[in-house]
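Chemist: below are the sequence and a predicted model; questions follow.
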Amino acid sequence: MAKAITQIREVPRPEIEQEQAMTEIMSEIVANKDVILKTIRIMKGLQETKVLDVVESMIDQRTEIGAIAIQQVNQPAIRNVIKNAMNAFSFLGELQPGEVSDVLEGLSHGFKRMAESGQEGKKQSSLWQLRKRLWSREMRAAMTSMMNFMDGLGEVFLRNRRENS
C-alpha cells in the first residue's frame, strides 16, 4: 500500500528566486556603498590611464605572453639570476640581524670618514703618523675583523676545492 503524503514541498518559482537574489544584492550594495564607490573611482582612473586596456589585451594574448615568459625564464642567464637570488636569501637567512647591523653601520661610518678625508684633502705627513694610526684601537679592531673574514673565506674556498676534486 502507498504511504500517505504528509508534507508538501513547495518548489520555488524562478521569478521568486530572482526577486530574492535581487533584494539580497541590493541590500549588500547599500551596506557597502562607500567601498563600491571607491572601486568605481579606481576603475575609472585605470580606464582613463588605459591600464584596463593593457590588462584586457594581456588577458586576450595570455597564451602568447605565457610562451614568451617561459622562453625568457629558460635562458641560462635568467636561471643563474634565480639561483643567485635563492643563494642570497639563504645567505641572509644564516646571518644574525645584530651582526649584519654592526657590519653595515661600520661600513657606513667608514664611507663617511673616507668621504670627509677626500673632501678635506688631508695627507699623511710622515711614515711615523701612518704607523701610529695603524696601532690605534679602531684600526686593530678593523684589521682583526678583516683577517678573520679572510680566514673564513679561505676555509670555504679550500673546502669547496677539496670537495670538487
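Modeler: Structure's in. What do you need?
Chemist: okay, CA-based contacts and neighbour counts for the rest of this
Modeler: OK.
Chemist: what ranges do the helices span in the protein?
Modeler: 14-31, 33-48, 51-60, 62-73, 76-94, 97-120, 127-134, 137-164 (DSSP state H).
Chemist: okay, one more to line up with it:
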Amino acid sequence: MAKAIRQIKQVDPAPEEWQAASLSAVVKAAAENGESLIKLLEIIKQLDGMGVLNAMEGLLQNRVDVAEIALGQLNQPTMYHVVKNGMNVFKFLGAIDPEQLQTILSGITSGFEKAAQSGGQESLWKLGKSMRSPEVKRSLAMMTGILAGMGEAMEQNHSLPEGGTDIG
C-alpha cells in the first residue's frame, strides 16, 4: 500500500527563470498584436506632440490640489442646481414620445427657415391674414395647449406668480 502524502513542497522558480518566462510572454503578446501596438504608439506620439501627455502628467503630479479645487466647485449651490436641472431634463425627455418630439422639432426648424426667408418684413395686413391659414391655426392651438398644460402644472405645484390668475 502507498504511503500518504503529508507534506507538499512548493518549488518557486528562480528570479531569472521567472523573468525569462515573463519576457517570453510579453514578446509573444507583442508579436500577436504588433499592428495594434504600432497604432497605439502612434496615438501616444500624437498626444505627446499636442502636449496632452505633459498636461496629464501635471494633473497627476498635482492631483491632490486639483481634487480639492474640483470638490470645492462641486460643493457650490449652483452646481447642485445644475445637477438637479440636468436630471429633470432627462426625466422630461424620457417622458416625451420620440415621434411627437421629432414632429415638434421639425416644425420649429421649418419655422426658423421660413422666418429667415421672410426676414421679419411682414406687414400687419399679411400677419393678420396669416392667422387664418390652417398651419398657423394648428401651431397656435398647439402653443395654447402647451400654455394651458403648463398653467395647470403650476397651479398644482402652487407656483403661480403673484396675480398669475388675474390676466385678461
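Modeler: It's in. Note that the structure is predicted; figures quoted are calculated from it, not measured.
Chemist: before we move on, the earlier item: please name whichever of the helices of structure 1 is nearest to residue 5 of structure 1.
Modeler: helix 14-31 (25.1 Å; Cα to Cα).
Chemist: that closest one relative to helix 33-48, how many degrees between them?
Modeler: Relative orientation of helix 14-31 of structure 1 and helix 33-48, computed by axes from the mean of the first three to the mean of the last three Cα atoms, to 10 degrees: 90 degrees.
Chemist: packing partners of helix 14-31 of structure 1?
Modeler: Helices and strands touching helix 14-31 of structure 1, by 3 or more Cα pairs under 8 Å, 6 or more residues apart in numbering; DSSP states H and E: there are none.
Chemist: who touches that helix?
Modeler: Identification of contacts with helix 14-31 of structure 1 by Cα atoms under 8 Å, 6 or more residues apart in numbering yields residue 36.
Chemist: give the buried residues for it.
Modeler: Neighbour counts over helix 14-31 of structure 1 (16 or more other Cα atoms under 10 Å) mark no residue as buried.
Chemist: if we can go back for a sec, out of the helices of structure 1, which comes closest to residue 8 of structure 1?
Modeler: Checking the helices of structure 1 against residue 8 of structure 1 by Cα to Cα gives helix 14-31 as the closest, at 18.2 Å.
Chemist: report the separation between residue 16 of structure 1 and residue 22 of structure 1.
Modeler: Applying Cα to Cα, to the nearest Å, the value for residue 16 of structure 1 to residue 22 of structure 1 is 10 Å.
Chemist: circling back to that earlier point, now the helices of structure 1 in JSON lines, with distance to residue 3 of structure 1?
Modeler: Listed next are the helices of structure 1 as JSON lines, based on distance: least, Cα to Cα, whole Å:
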{"stretch": "helix 14-31", "distance to residue 3 of structure 1": "30"}
{"stretch": "helix 33-48", "distance to residue 3 of structure 1": "53"}
{"stretch": "helix 51-60", "distance to residue 3 of structure 1": "58"}
{"stretch": "helix 62-73", "distance to residue 3 of structure 1": "59"}
{"stretch": "helix 76-94", "distance to residue 3 of structure 1": "71"}
{"stretch": "helix 97-120", "distance to residue 3 of structure 1": "77"}
{"stretch": "helix 127-134", "distance to residue 3 of structure 1": "106"}
{"stretch": "helix 137-164", "distance to residue 3 of structure 1": "84"}
